[in-house]
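Visitor: Predicted model follows, preceded by the sequence.
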Amino acid sequence: MSQATTTATLSGAETDIGTYDYIIVGAGSAGCVLANRLTADPSIRVLLLEAGGKDTSPLIHIPVGYAETLKDPKVNWLYQTEADPGTNGRQHVWPRGKVLGGSSSINGLLYIRGQRRDYDIWRQLGCEGWGWDDCAPYFLKSQNQERAGLDGHATGGPLNVSDVTQKHPVSDAVIQAGVEIGIPRNDDPNGENQEGIGYYQLTVKNGMRCSAAVAYLHPIKQRPNLTIRTHALAHHVIFTGKRAIGVQFSVDGDLLVAKASHEVILSGGAINSPQLLQLSGIGPADLLRRHGIAVKVDLPGVGQNLRDHYVVGMRYRLKPGVKSVNEMTKGLTFVGEVLKFLFQRKGLLTLSAAHIAAFVKTRPELETPDVQYHILPATMDQKKLFDEQKMVLEDRPGLTIAPCQLRPESTGRIEIKSADPSQHAGIWPNYLADSLDQQTIVEGLKIGRRMAQAPALAGLIEAEMEPGSAVVSDEALLAYARETGSTIYHPVGTAKMGRDAMAVVDPSLKVIGVDGLRVVDASIMPRLISGNTNAPTIMIAEKASDMILAARGQSSQAA
């Protein structure tokens, strides 16, 4: 059922499709992991509900296809935020996966875990059992690291992690330029020390995307104890008293009900999980009453604490004769790249959202990096990008250096705008509201410019297109950031874990104030981690799977 379809079109009678041990709402990065790990026990029956469709499109599986899927409404919800004051009243498009694998099926394929410090801060915020030493084993459990000899990595897990299939001379020059301005060379940003510059690693296997669906769901989807329903839009969680016992959902206009004998697990992500909690009567009481929803639990933190990485691009025109990725998409060169992919699984079609990772400190007194760069020897046609949301490479050679602040202080919110589950929730990102965020992004732009001016790159660059040489002062750089930046697709925190008054789940990820209901996805992060969020979300689900199975064992022993 499309989310544009209203509930008024549904047939009146509910159909009960039966009882399962667990119902998982959302087959994204977390839901696929849960489905795999829970059904490894053949006695456990699981229903996995996904509002999107199957991940059959070739553009999902060819890595560079993300340039198309990031704007394709068939596999992407393409949420639109409310007007955002911190970015000159602009509305931002937030791509989220509408397909098996969720956003891992449409993301930029970058594998980053974050810093040890991120998780130790979670523990200090009251999330016992979520420090780095607690989480690290689950990163290892999930991983199949192709590069040999890396400390702190593992092989044998479902999620394949590999090096880029083809380096690029301009990207090599970027690394050298970073070293020239004092950024250390670092070929493993997922190691003990994140600071430095080097090539990203990717969730790619044999030249193809390794989404959560490919890694965790496809190998086990034929298990008899797993039922997968696509195009299944969850309406609300069903309760008996304060215990969750099932989910009401719709498929193609039919209203269905499924029961859960053990737990309902929400894995819809930072937008959909708080929306479903609110639709189910769990959230800020005033908001729920305003939409005619009976209050089950007045939980003010539901939908609050929204954090996202805000990225600002700097574009450079390379000199004539310097080759970039732009020209690889044209004419006979592109034909050659297609053939290279078909026969070698290498080259342009295996390209990720960025080649080079740089993690830097904007202030010397910082303990760890506070800015991440996504750097690619390519430039987008800005008019098509802003006017049509199309990622089209320019004809002439270019380079993009794009910083984002790793740990933003600004927080936004997610709130339902209707009791109708088919209507998108409101998204208020509240970018750059905090003065530290403003200062950090300005410093990030300055460091990016220093990199471009270093000897290794300066000889390749014809001109700085954006922000442009006239944009020099802190005020002008901040104005540029407000006018041109946007999401890099990492929303978290809207059902945060903790012990304080704004917590939504406790450290076992159980929703506070009710029984039989957990949230397992990026929304539980109390603070945004220092990097891309896919690998940490998979880690969360790996850890949650063990907690759920342990609780089941304890329940059986008690019985």
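Guide: Perfect, thanks for sending it.

Visitor: When you work out contacts or count neighbours from here on, use the C-alpha atoms and nothing else.
Guide: Noted.

Visitor: show me what contacts Tyr316?
Guide: Thr379, Gly398, Leu399, Thr400, Ile461, Glu462, Ala463, Glu464, Met465, Glu466 (Cα atoms under 8 Å, 6 or more residues apart in numbering).

Visitor: isn't the last one right up against Met314?
Guide: Yes - between Glu466 and Met314 there is a contact at 5.3 Å, judged by Cα atoms under 8 Å.

Visitor: which one of those two has more residues nearby?
Guide: The residue with more neighbours, out of Glu466 and Met314, is Met314; 24 against 16, by other Cα atoms under 10 Å.

Visitor: still on that earlier bit, counting neighbours, which of the contacts of Tyr316 comes out on top?
Guide: Neighbour counts for the contacts of Tyr316, by other Cα under 10 Å, peak at Gly398, which reaches 30 neighbours.

Visitor: list the contacts for that residue?
Guide: Arg315, Tyr316, Arg317, Leu318, Ser324, Val325, Asn326, Pro377, Ala378, Thr379.

Visitor: ok, and the most crowded of those?
Guide: Ala378 (27 neighbours).

Visitor: Surely that one forms part of a strand?
Guide: No - counting by DSSP: H, G, I helix; E, B strand; the rest coil, Ala378 is located in no strand; its state is coil.

Visitor: Presented hereafter is structure B, for comparison with structure A:
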Amino acid sequence: MQPDFVIVGAGSGGCVLARRLLDAGARVLLLEAGGPDTHPMIGPPAGFPKLFKSRVDWNFHTAPQVNLGGRRLYWPRGKVLGGSSAINATIYIRGSKQDFGGWTNASGEPVPGWGEGWSWNDVLPVYRSLEKFRGQGSETRSSEGLLPVGQRDTSHPLSHAFVDSAARALGIPVEESFNDGQHLGAGLYESNHHLGVRQSAYRAFLASERGNPRLTVLTQAQMLALRWEGNRVVGLTFRYRGRVKEVRAGGVVLAAGAVQTPQLLLLSGIGPRDELDKHNIGLRVHSPGVGENLQDHLAVPVIFRSKVPSLDAVKELPALAEWVWRRRGPLTSNVAEAGAFAHARPGLLPSAPPDIQYHFGPAYFREHGFQKVPGNHFSVGPVLVDVHSRGRITLHSADPDAAPIIDPRYLSDERDTRSLIAGMRLARRVAAEAPLADVCAGEALPGEEAQSDDDLLAHLRRDAETLYHPVGTAAMGDTDFSVVDRRLAVRGAAGLWVADASVMPRIIHANTNATAMMIGARAAAFLLEGGA
């Protein structure tokens, strides 16, 4: 193998990066620690909970969370071609103009965006270049890309009712799309489906290229260490089919995600000196920001009983048969069919971005879908998107097979707690507004007896879970704390780049998958322009 570039991780960023490099004529070796995307529940969008804790999931858990009753939260991450885009809920939302351009906080103080080179005007053309939008064209949308995105063919009537009720109850507009740079309003979500089938980053960008002689994709291939010549990375060693192999390349790109990219950097001697010394790892680059700045969206279930049939009433075998034979029916739902963005925490200025995003599902969705109860339900789940708590990723040991220590330090900033408590109260207001109120048969969770802030806090501590959006652990920027520069090159290590959600200096106020793909595309442009 004599590739121009080795990419570690076939997730959202890695697959887009690989395709862009191939299109430019480069030779690419793509290493994926997981297997092929042959699991039967990857295709049907509603099948994603069946993928959790399966062979296509890394099945991580956090350190005990002090502010969540000492619980160790389960974190699913894709261990398969396509990465987490192969096991997620296929919601397609870009970051907003405020995310990239800066905004005003509750005190009226300006908060910077991602900085020079990463404004909305810089990233919008890249977002557009990725998508094959099945809707009306506009200045912000494109049908020329490879990723099918747009509205589902059908959505549950409860989802339509939620949109109308949320708009009325919260005083926000009904939006046709959340992908035009604005995150305020209620609407049906766009999804990366095509004819009822999930389109992961691998399926959209790379599956058609498997016969390309310039592309080598190895599954069950785990990176072990970088190879160095002075301060330059010239390749890596990896384990493949039980053997340790070496490869030399013109450049190495880590795209293993916000959990494992910092782990790989640390194992390779790039990180805080004290952390490396603790595990007897030789220092290559003192980079104090590696593993720091961890941010994630925390969600809490607010669930209501429904007077009308919901997805809870679906019989699994007939639904699976309908999907297999016709690519239609309930399994074409992504469960979280609709959403809304709103200001919940008291004191937030209208000019500040929304602090809560609601994910609506016409089903009982608690603990990642593992918990089921009889009857029909709908879920109005507030998700914290204006995140102030910061955590970190550190090593458990120098063994590359050992999972890292994940400590998001949820609710370590009191503002996050206040936002989610306020968000739960607004969820109740939405369910009490017509037309949703007309089909609501009462509150199932946390229950109508939970009225005080203390009651709601107890529910938050007991039931909050990740919404699967970790970012920030190899953050981009210009300071000594920044891990990569604005062209995604690792500072202090020539020939090494990062192309995944770990480079986000600040989490966007929405789902992160589309932005991870945008980052992969930008990384390709930087590499082809000459890198650092």
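Guide: Great, that's in hand. All figures in this text were calculated on a predicted structure; none of them were measured in a lab.

Visitor: Isn't Gln151 of the second structure up against Leu195?
Guide: No - using Cα under 8 Å, Gln151 of the second structure is not in contact with Leu195; the gap is 11.2 Å.

Visitor: out of the contacts of Tyr316 of the first structure, who's nearest Asp120 of the first structure?
Guide: Proximity of the contacts of Tyr316 of the first structure to Asp120 of the first structure, judged by Cα to Cα, is greatest for Thr400, which lies at 33.0 Å.

Visitor: Translate the closest one into the numbering of the second structure.
Guide: Using TM-score structural alignment, the equivalent of Thr400 of the first structure in the second structure is Ser379.

Visitor: now do Asp515 of the first structure
Guide: Under the alignment (TM-score structural alignment), Asp515 of the first structure pairs with Ala494 of the second structure.

Visitor: And for Arg37 of the first structure?
Guide: Per TM-score structural alignment, Arg37 of the first structure is aligned with Arg20.

Visitor: what range in the second structure matches stretch 218-238 of the first structure?
Guide: The aligned range for stretch 218-238 of the first structure is 207-227, by TM-score structural alignment.

Visitor: Contact partners for the match of Thr400 of the first structure?
Guide: When contacts are counted by Cα under 8 Å, 6+ apart, Ser379 of the second structure touches Pro301, Val302, Ile303, Phe304, His359, Phe360, Gly361, Pro362, Ala363, Tyr364, Phe365.

Visitor: Repeat the analysis, applying 7 Å as the threshold.
Guide: Contact partners of Ser379 of the second structure, counting by Cα atoms under 7 Å, 6 or more residues apart in numbering, are Pro301, Val302, Ile303, Phe304, Phe360, Gly361, Pro362, Ala363, Tyr364, Phe365.

Visitor: Then Val514 of the first structure?
Guide: Val514 of the first structure touches Lys242, Arg243, counting by Cα under 7 Å, 6+ apart.

Visitor: how much space between it and Val505 of the first structure?
Guide: 10 Å (Cα to Cα, to the nearest Å).

Visitor: need the contacts of Tyr316 of the first structure in JSON lines with distance to Leu299 of the first structure and secondary structure, can you?
Guide: Output for those, formatted as JSON lines (distance: Cα to Cα, whole Å; DSSP: H, G, I helix; E, B strand; the rest coil):
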{"residue": "Thr379", "distance to Leu299 of the first structure": "45", "secondary structure": "coil"}
{"residue": "Gly398", "distance to Leu299 of the first structure": "49", "secondary structure": "strand"}
{"residue": "Leu399", "distance to Leu299 of the first structure": "46", "secondary structure": "strand"}
{"residue": "Thr400", "distance to Leu299 of the first structure": "43", "secondary structure": "strand"}
{"residue": "Ile461", "distance to Leu299 of the first structure": "53", "secondary structure": "strand"}
{"residue": "Glu462", "distance to Leu299 of the first structure": "55", "secondary structure": "strand"}
{"residue": "Ala463", "distance to Leu299 of the first structure": "53", "secondary structure": "strand"}
{"residue": "Glu464", "distance to Leu299 of the first structure": "49", "secondary structure": "strand"}
{"residue": "Met465", "distance to Leu299 of the first structure": "48", "secondary structure": "strand"}
{"residue": "Glu466", "distance to Leu299 of the first structure": "44", "secondary structure": "strand"}
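
Visitor: Pro526 of the first structure: which of these is nearest?
Guide: Distances from Pro526 of the first structure to the contacts of Tyr316 of the first structure, taken by Cα to Cα, are shortest for Thr400, at 31.2 Å.

Visitor: Show me which positions of the lengthiest helix in the first structure end up buried.
Guide: When the first structure is parsed with DSSP state H, its longest helix is helix 534-558. For helix 534-558 of the first structure, a neighbour-count test (16 or more other Cα atoms under 10 Å) marks 534-545, 548 as buried.

Visitor: Run through the helices of the stretch 201-350 of the second structure in chain order.
Guide: Counting by DSSP state H, counting those that start in this stretch, the segments of the stretch 201-350 of the second structure that form helices are 201-205, 257-267, 273-278, 316-326.

Visitor: Quick check: the third one compared with the first structure, mean distance?
Guide: Taken against the first structure, helix 273-278 of the second structure registers an average deviation of 0.8 Å after superposition, with mean Cα distance after the TM-score superposition for the first structure.

Visitor: Tell me which residues are up against that helix.
Guide: With contacts defined as Cα under 7 Å, 6+ apart, helix 273-278 of the second structure is touched by Leu266, Gly269, Gly282, Leu283, His286.

Visitor: For Gln151 and Leu195 of the second structure, indicate the residue with more neighbours.
Guide: More crowded of Gln151 of the second structure and Leu195, by other Cα under 10 Å: Gln151, with 19 against 13.
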